[in-house]
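Peer 1: let me see the structure of the following:
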Amino acid sequence: MSAAWETIGSFVRRRRAENPGPMTLDGTNSYVLSAPGAPGVVVVDPGPLLEEHLSELAGAGAVELILITHHHGDHTDGSARLHELTGAPVRAALPEFCHGGTALSDGELSQAGGLTIEVLATPGHTSDSLCFVVSSAERPTEQVILTGDTILGSGSSVICHPDGRLGDYLASLAALRGRGGSGGNPVPVLPGHGPVLADIAAAAKAYEEHRAGRIAEVRNAVERLQKDGTQEPDAAQVAAIVYGDIPENLQGAAQLSVEAQLTYLRG
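Peer 2: The predicted structure is shown next:
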């Protein structure tokens, strides 16, 4: 197996797609899940339409199921092609992103690759965002949570307003924080971009604290602009104050998040 592959724990392999960028960090993480000795594998987020990447995923084992965390193209553009290569059904929250399979629902349990996979609806980044809690009957204390773009390996996630909503996102973070392991067994986070994080509870808490700080900054920026005579500050004006230090190529994403925060505060 090529150096592009990384083994995580006893039942996860990860391959990073060659699509680095401001929004994808060092590339999209595609995951292959399979319990030791299981005849089949599960692929989560095939990633972009890159033939070498998809061929590697198809060759990682007998693919029996393909899962999607959310509809963004850096996670889904290769889905139809991987379905062609393997014949495995592609399942996502939205029917239009399924190929040969049905839409996923919150709380659904799947048995595939010798593993149990629980679907968690975690809207916020997008309305269709899902996380997957994966466990093995042979190792009941060993769990992982695949978070897509809901929690990233570094930095913070964008609320893709108006499809994504901040209130939903905060509720999703609280739900993920409650999925922390017990008895000194933290549950690792396998994000859609960036490195693995050690503890879902700690990661979700850090994200909640970051969001609380940003909400306060947005509120203060609105008050400042109103004192200066701007009755209804828009997202660009607020972003210039709150996110003025970030690179130009991320300003659009910052304005989306500000729009989501303004809607949240007004609502």
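
Peer 1: please make it C-alpha for all contacts and neighbour counts, starting now.
Peer 2: Fine.

Peer 1: residue 66 contacts residue 85, doesn't it?
Peer 2: No. Counting by CA atoms under 8 Å, residue 66 sits too far from residue 85 to count as a contact (11.7 Å).

Peer 1: have a look at this protein and report its longest helix.
Peer 2: With DSSP state H applied, the helix covering the greatest number of residues in the chain is identified as helix 200-227.

Peer 1: to compare against the first, here's the next sequence to fold:
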Amino acid sequence: MNPASSASILPASDLARFRLAPNPGPMSLDGTNSYLLGVPGSGSAVVVDPGPLDEGHLGELAAEGRVELILVTHRHADHSAAAAYFHELTGAPVRAADACHCHGGQPLTDGEAILAAGIELRVIAAPGHTSDSVCFHLPADGPNGSVLTGDTILGRGTTVLDFPDGKLGDYLATLDRLEELGPATVLPGHGPVLPALDAVVRSYREHRHERLGQIRAALGDLGAGAGVHEITDAVYSDIDPAVRRAAENSVAAQLEFLRG
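Peer 2: Modelled structure (predicted):
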């Protein structure tokens, strides 16, 4: 385990606070946002995405009050690696869409309402980034509610599709569903809080369609049988080598979408 970081528990919305996990990187941006949800002053919380296995980080989360429930937005280790240990530390059940990441709790179901720490969360299946991605809607969090989006929507940049597990058709359908929630506050898995989910979704959708247009153009130049590496070279000509594999995954997902 890594030593404790100097991060603090910070406010994110009326019903949410977060602590930044000490795992910055090309894919995790500044680190994973681990959220504490609950009515202020209630002494209990729901923790969403405990993050990496870091004793200092988890100890700070546990010290904020009784943890009633632990939720995981998706399977990637920067969100889920600490779940089993945090379950042992707090005794709280862990729930995720994938039963493999549940510890003492049942898998999440789409549309389910969860009551814990004095608040209501609604589970939204959100496949696309991964097949097991979920979002959590807090309808009473401020005037427009809030949505914890995991890696489905980030506070900065755009989301990678973890192909072949993540698929573009699923992701576009997820964006449509999230847009229906209106100008809810976005509580992302990485990056800063954003003010209006519907506006962010429209920007994300526009970006995806721009990329599809670029890939269609590349196929026109390179031939219909062009492969992922060739198209990535053409479309992401100035890509940072650290995120080359992520770009190739996104290209592969878009090729599958275009080719039916």
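
Peer 1: let me see the TM-score of these two.
Peer 2: Counting by TM-score structural alignment, normalised by the length of the second structure, the TM-score of this superposition works out to 0.95. Behind it: 255 aligned residues with a CA RMSD of 1.2 Å.

Peer 1: residue 66 and residue 85 of the first structure: which has the busier surroundings?
Peer 2: More neighbours sit around residue 66 than around the other of residue 66 of the first structure and residue 85, counting by other CA atoms under 10 Å; the figures are 26 against 15.

Peer 1: for the residue mapped onto that one from the second structure, which three-state class applies?
Peer 2: Under the alignment (TM-score structural alignment), residue 66 of the first structure pairs with residue 70 of the second structure. Judged by DSSP: H, G, I helix; E, B strand; the rest coil, the three-state class of residue 70 of the second structure is strand.

Peer 1: does residue 70 of the second structure really touch residue 44, like I thought?
Peer 2: No. Contact status for residue 70 of the second structure versus residue 44: not in contact, 11.8 Å apart, counting by CA under 8 Å.

Peer 1: quick one, what contacts the corresponding residue of the second structure for residue 144 of the first structure?
Peer 2: Aligning on TM-score structural alignment places residue 144 of the first structure opposite residue 146 in the second structure. Counting by CA atoms under 8 Å, 6 or more residues apart in numbering, residue 146 of the second structure makes contact with 13, 137, 138, 139, 140, 184, 185, 186, 187.

Peer 1: restricted to strands, list those.
Peer 2: Secondary structure assignment (DSSP state E) places 137, 138, 185, 186, 187 from these within strands.

Peer 1: which non-adjacent residue is nearest the residue nearest the centre of the second structure?
Peer 2: For the second structure, the residue sitting closest to the mean C-alpha position, by CA atoms, centre = their mean, is residue 150 at 1.6 Å. In this structure, residue 150 of the second structure finds its nearest non-sequential neighbour in residue 189, 4.1 Å apart by CA to CA, 6 or more residues apart in numbering.

Peer 1: quick one: map that neighbour onto the first structure.
Peer 2: Matched across to the first structure, residue 189 of the second structure falls on residue 192, judged by TM-score structural alignment.

Peer 1: do the same with residue 47 of the second structure
Peer 2: Alignment of residue 47 of the second structure against the first structure is given by TM-score structural alignment, with residue 43 as its counterpart.

Peer 1: can you list the residues that contact the helix or strand harbouring its match?
Peer 2: When secondary structure is defined by DSSP states H and E, residue 43 of the first structure falls within strand 40-44. Strand 40-44 of the first structure is contacted from outside by 30-34, 57, 60-69, 112-114, using CA under 8 Å, 6+ apart.

Peer 1: in stretch 118-130 of the second structure, what's buried?
Peer 2: Taking 16 or more other CA atoms under 10 Å as the basis for neighbour counts, the residues of stretch 118-130 of the second structure that come out buried are 119, 120, 121, 122, 123, 124, 125, 126, 127, 128, 129, 130.

Peer 1: the fourth one against residue 113, yeah?
Peer 2: If I follow you right, that is residue 122 of the second structure. Yes. Under the criterion of CA under 8 Å, residue 122 of the second structure is in contact with residue 113, at a separation of 4.5 Å.

Peer 1: okay, now the counterpart of residue 210 of the second structure in the first structure: neighbour count?
Peer 2: Taking TM-score structural alignment, residue 210 of the second structure has residue 213 as its aligned residue in the first structure. Residue 213 of the first structure has 12 neighbours, counted by other CA under 10 Å.

Peer 1: okay, helices next: where are they in the stretch 1-150 of the second structure?
Peer 2: For the stretch 1-150 of the second structure, the helices defined by DSSP state H, counting those that start in this stretch occupy 55-62, 77-80, 83-90.

Peer 1: helices or strands next to the last one in the packing?
Peer 2: Okay, so that is helix 83-90 of the second structure. Under the contact criterion of 3 or more CA pairs under 8 Å, 6 or more residues apart in numbering; DSSP states H and E, helix 83-90 of the second structure touches helix 55-62, strand 66-71, strand 94-95.

Peer 1: which part of the first structure matches that helix?
Peer 2: Aligned using TM-score structural alignment, helix 83-90 of the second structure spans residues 79-86 in the first structure.

Peer 1: thanks a lot, catch you later.
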